[in-house]
Structure formats: C-alpha cells, structure tokens
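Undergrad: my questions are about this predicted structure, shown below with the sequence.
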Amino acid sequence: MQLVAASRIEIQVIVDNVLDMLSSAPRFVLREAQQLRHQGMKRTSGGALCCASHGLSLLVTAHGPAGPRSLLFDGGPVDMAMERNATRLGVDFAAIEAVVLSHGHWDHAGGLPQALAMMRAANGGRATPLYLHPGMFRERGMRQPDGGVLPMDFIPAPGEWAAMGATPIVTAEPQLALDGLFYVSGEIPRVTPYERGLPGQVGRDAEDAAWQADELLMDERFLAVRLAGQGLIIFSACSHAGVVNVLHAARAAFPEEAIFAVMGGFHLSGENEKIIPETVRDIGGFDLPLVIPAHCTGWRAVNALERALGERVVPAAVGKLFTLE
C-alpha cells in the first residue's frame, strides 16, 4: 500500500496516564497549560485543568494534498476523561472523520462511546467509520495469584457501535483511510524471542466456557502516517505485540520508507519490566530520531530509554500537542 505523504502532522494527547505541565519540552511540543491558555483559560484552577486516567487517546491530524484529515486513535478508559479533557483542549469533533480502536481492552475503548456522541453532536449526526479487529470481542480477564480470574469489561459488539453512531469496519486486513493518509495495520507478526504479549491474560467466548490463555492479543494493530521529508510515524497504543515487533512490521510493510518516530504505550511495566534491556537495545537499532513513550510504558522504561537515547525521547502527557513538519 502507498501512503500519501502529509506536509504536517499534529498529535493531540487527549488521554494518557500522566500529567506534566512543568517539564521542559522541545519547540514542536505545546504543553497542557499552553494549550489551555490558547483555549481561553484566564486563571489556573483545578477545575480548569485536564485529568490523567489509565489509558490512551490520540487525535492525529495529517495535512495532505486535499487538506487536513483527522483520525481518533483510541478513546481512553472512560467517558469522564474523554469529555473533560477534549472539552478543555478545544477538540473539534466535527473534524474527526475516522476512528481506530487499536485492540480489545477497556482502557482504550471505554471512552469511545462518549467520543462518538460528541462527534454526532458536532457533525450533524453523520456516522463515523470505526476500524475494529474481529478478534477483540471475546471476554478477557487476568489470572490472579490465587488462580482465579478478574474479568475485564466487555468490548461492544459491532452492532452496538453502530447504534452509537459508528460505521463498523471489522477486518484483520490492513487498510488505508482518509485519502490514503493513514495506514491501519493488519495483525502484527511476532518475531522477537522476548516479546510475549500480556502475561497472565486469559479469554473465553462464552460465560460458561473455560478461560483459556490469551496472552498474544493478535487483535492489536498499529497506525502509521507518513511525514514528507522525514518518514513514517508509528502509533502503537499498548504494544502487547511488543514495540520492537511493531517496528519490524512497519518496516516490512513499507521497506522503502524510513521510520521517523514511534509513539504510544510500550507496555514495559509490570511483568514486562524484565524485557526493558532488550527492548531499549533493539529500539536503538532502528536509529529513530524521535521516541514518544506514553500510557503503559512505565517510568523504569522511560528512564532507560532516556538514558540510552537522550533528547530523542520526549514523553507524552495529557494535553500535549506535538506538531511535526
């Protein structure tokens, strides 16, 4: 597939695990306080600020030959975080023309119903294409130390998404969206020996069925855009496939393109802290000019990446706006 190049790409962080209004940032990043002032904040207060929440939602706008096109990549965990943050950041929901749910986990899907409602209210009721993988609808849970299972919230079925104002596109195949400016990957091949998914996850297809191991999360996909003169920007919301596997898959899909940046949750926290050394080493091998860790990456991995890659690492946070050109 041929990705159309964008002259500028803007990435608005709507939901993330952390707030950080004070740390220095490069010139291409506006922090939350700067964003809120642009939206009319006259006095700082708790009620004026955004909130952090365990999850991720990114609004990606690519400026192509026919003008800007905007896609929402995940919706965070809950309606409250989506509504509060997007409203304060001035998100133009009428301009959002497509949505991608990266994989079947509540911390990426829970805020999407609210986002779809805000899109309908802003765009006159127009349905929005929603890219879904057919494997994301089974019930999932996490195996507990006592052998039991703590279930996760369900992912709405395609018909339920349609009732919320989406046009579900349910496929495991790669897709191009919005004038060819966005690439939604197919399933991500697992090629590294150390990236093994989400340890302890189980799944089942019916309430009375036995729980089965479901650590690989084959429904996870990445998003890619192409920045003219720079290369690909890869978005990996949770990297259960392994962020190095994601980068290998992106390189295989676009062998003639340089990879300029990777952004998202790299899932190097919890049980996956043990693979931080191999992951940091192999990310370094891609020689990326920009690495933007977010969400589930974890502070130990962010620190390890910064020690290895220096100023090429620019962590995400709620309210940050990245403008790349």
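TA: In hand now; what should we look at?
Undergrad: when you work out contacts or count neighbours from here on, use the C-alpha atoms and nothing else.
TA: Will do.
Undergrad: next, find the distance separating the nearest residue to residue 220 once chain neighbours are set aside from residue 239.
TA: Leaving aside its sequence neighbours, residue 220 sits nearest to residue 103 (CA to CA, 6 or more residues apart in numbering; 4.5 Å). Distance of residue 103 to residue 239, given as CA to CA, to the nearest Å: 10 Å.
Undergrad: common neighbours of the two, please.
TA: Shared contacts of residue 103 and residue 239, defined by CA atoms under 8 Å, 6 or more residues apart in numbering, are found at residue 220.
Undergrad: this is the other structure I want to compare:
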Amino acid sequence: MRRAPPVRFVIAVAVAISSGVLAADAPLITLTILHGNYIHNDSFRAEWGFACLIDGLEKTILFDAGGWQCALRPNIEAAGIEASAIDAIVLSHVHEDHIGGFACLLPLPHDTAVYVSSSFPSNQHDRFEVPGAIIPCADGPTEICADAITTGEIDGPVIEQALVLRTASGLVVVTGCAHPGIVAIVEAAQALFPAEPIALVLGGFHLADSSETMLRTIARRLIELGVERIAPTPCSGDLTREVFRELFGASYLEAGVGLVLEL
C-alpha cells in the first residue's frame, strides 16, 4: 500500500511473545485511527464515531467507516493513505457513527469487499453496493484474510462483531462500540485463539454511562483475561479512560484520531 509522507505519531507496541505460541512469520501490522472524537494528531479532524485502518496483512482493511459528517475522507488524506488501496471494509454494527462515512469513500475499486454480519438490516445493503462490491454475510467468524478474522455476531443490546488480528505481538482485538460488552468481545476473541496472548484491545467500549465501581470491575476482568495493552477510543467515556489509565498503568495507550500503532 502506497503512502505519502504524513505528519504522524507512531507508537511501537513491544509485547513479549510466549515461546512457541505464535508463528515466527506472524506479520507486523500498522493500525491507524482515522475517525473518532479524541484527537491525537492536530492534522486530523474529530467527529463522533470510529474507523481504523489495518495495513500489513494480505489485505488492507478498514474497520468501520466513521460518521455522516465525513471527517473520514480528510483524515485519510492527512494520513497519506490512498482510499483506493483499501481491499476490505468490515462494519461492526448498524449505527450511523460507524457506517455513515461510507459514502465519503466512494468511488471504491470494483473488487473491494464489504463485510457485514448476517443480522445487518437488508434494507441497508444498497448503500454499500458499489459496482462489483461483494457483501459476504456470515453468522459465525469470517476470515477476511490470513491473520484477520471477525468474531461473528455477539448478542447484546445491539448485535455487533469485532475484528481479531494475529500479529507478531499476539492477538489484537479491534472493536467498534462494544454494545454486547467489552468483556464479552474479548472472551469471544480469546475463544478463537485460546493459546495466544491478547496484546492489545482497541476501540469503543460503550461505557460512558457506567459507574466507577463497574468500570473498575470491568478493567480488572480484562486484566484477568490477560489483556496486555488497552486503548479505549470513542463510545468509551472520559471516566472510563481515567479508570483504565489508573489500573492498566504503563499498559494504557492514549488513543485518538491520527494515532498510528505498529505491532
């Protein structure tokens, strides 16, 4: 994937690999947060919602497409990314702050695949059907490419799917808004690859209305599950970030639009 030289911040996430757990040729990947309400790099625009680009695998994947005010397009340009290089788009759930920016990506290459879960309303499909695009729908986990798989649908107040990446550092779980609960999503990811460490959980945690007591319980449970690094983004809430920052300590990452993580 070609990139212009953008102004950006890069955080290298170095996590010890358990002996024999991950293949020696596990890929090194780059995650770029392209949409959200927290700013990491002033060259980018803030907007409620989420989008994250994953680069370095067999396919370049966009997870979620941000909100309807189309901050996604200028943020893609600020990152020096060519939208035409996106091979696959994975949508976590139906809410507009995660799919509303899709139209801003058009036109897309004819072979770009759009992945939605089977419960995604069929009356919404037309908005994603650009000429030649494919919309594979599956109840269970779906492989996007080698080392990238969806969790499949996870039940909750809003049905949602997350993306699990296998990297040289361990598993990376990327979540849109975590309506089913961030613990449930991490447990679903862990069930796919039970022998592999969870290097990073990044995305929206949907905990803005949670009490401090509940937030501490959730954070401690994630630590018990072996989550090594945590990066809450939109839908998480300021108190969530404060509590997680305290409990995860140096393992907490300040996530915002324009953040680039190399794993």
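TA: Thanks, I have it. In this text the structure is predicted, and so the values were computed from the model without any measurement.
Undergrad: returning to that earlier point: the residue nearest to residue 220 of structure 1 maps to what in structure 2?
TA: Superposed on structure 2 with TM-score structural alignment, residue 103 of structure 1 falls opposite residue 93.
Undergrad: likewise residue 256 of structure 1?
TA: Checking with TM-score structural alignment, residue 256 of structure 1 has residue 195 as its match.
Undergrad: mind checking the SS state of that match?
TA: Under the three-state scheme (DSSP: H, G, I helix; E, B strand; the rest coil), residue 195 of structure 2 adopts coil.
Undergrad: how many neighbours does it have?
TA: 13 (other CA atoms under 10 Å).
Undergrad: who's in contact with the residue nearest to the spatial centre of structure 1?
TA: Closest residue to the average C-alpha location of structure 1: residue 237 at 3.1 Å, with CA atoms, centre = their mean. Residue 237 of structure 1 is in contact with 56, 74, 102, 222, 263-266, 295, counting by CA under 8 Å, 6+ apart.
Undergrad: any idea how far the equivalent of residue 257 of structure 2 over in structure 1 lies from residue 279 of structure 1?
TA: Using TM-score structural alignment, the partner of residue 257 of structure 2 in structure 1 is residue 318. Residue 318 of structure 1 sits 25 Å away from residue 279 of structure 1, going by CA to CA.
Undergrad: what sits against residue 277 of structure 1?
TA: Counting by CA under 8 Å, 6+ apart, residue 277 of structure 1 makes contact with residue 304.
Undergrad: which residues of the stretch 101-250 of structure 1 fall in helices?
TA: Along the stretch 101-250 of structure 1, the segments classed as helices by DSSP state H, counting those that start in this stretch run 106-109, 112-123, 158-163, 243-253.
Undergrad: let me see the contact set for the residue nearest to residue 42 of structure 2 when sequence neighbours are not counted.
TA: Residue nearest to residue 42 of structure 2 in three dimensions, not counting chain neighbours: residue 258, with 8.0 Å by CA to CA, 6+ apart. Residue 258 of structure 2 makes contact with 8-9, 32-34, 39-44, 75, 79, according to CA under 8 Å, 6+ apart.
Undergrad: which one of those residues is nearest to residue 166 of structure 2?
TA: Using CA to CA, residue 32 comes nearest to residue 166 of structure 2 of the contacts of residue 258 of structure 2, at 16.5 Å.
Undergrad: what's the helix or strand for the closest one?
TA: strand 30-35 (DSSP states H and E).
Undergrad: return the residues in contact with residue 119 of structure 1.
TA: So residue 119 of structure 1 contacts 93-94, 96, 125 (CA under 8 Å, 6+ apart).
Undergrad: since we're on the equivalent of residue 290 of structure 1 over in structure 2, how many residues are nearby?
TA: Aligned counterpart of residue 290 of structure 1 in structure 2: residue 229 (TM-score structural alignment). Here the number of neighbours of residue 229 of structure 2 (other CA under 10 Å) works out to 21.
Undergrad: my read is that residue 229 of structure 2 contacts residue 251, right?
TA: Yes - taking contacts as CA atoms under 8 Å, residue 229 of structure 2 lies within contact range of residue 251: 4.7 Å.
Undergrad: in terms of neighbours, single out the busier of residue 318 and residue 279 of structure 1.
TA: Shown here are residue 318 of structure 1 and residue 279; by other CA under 10 Å, residue 318 has more neighbours (29 against 24).
Undergrad: hmm, the more buried one is touching residue 30, no?
TA: No - with contact defined as CA under 8 Å, residue 318 of structure 1 does not reach residue 30; the gap is 10.9 Å.
Undergrad: any chance of the helices of the stretch 101-250 of structure 1 in JSON lines, plus distance to residue 143 of structure 1?
TA: Converted to JSON lines, the helices of the stretch 101-250 of structure 1 look like this (distance: least, CA to CA, whole Å):
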{"stretch": "helix 106-109", "distance to residue 143 of structure 1": "17"}
{"stretch": "helix 112-123", "distance to residue 143 of structure 1": "26"}
{"stretch": "helix 158-163", "distance to residue 143 of structure 1": "27"}
{"stretch": "helix 243-253", "distance to residue 143 of structure 1": "23"}
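Undergrad: understood, closing this out.
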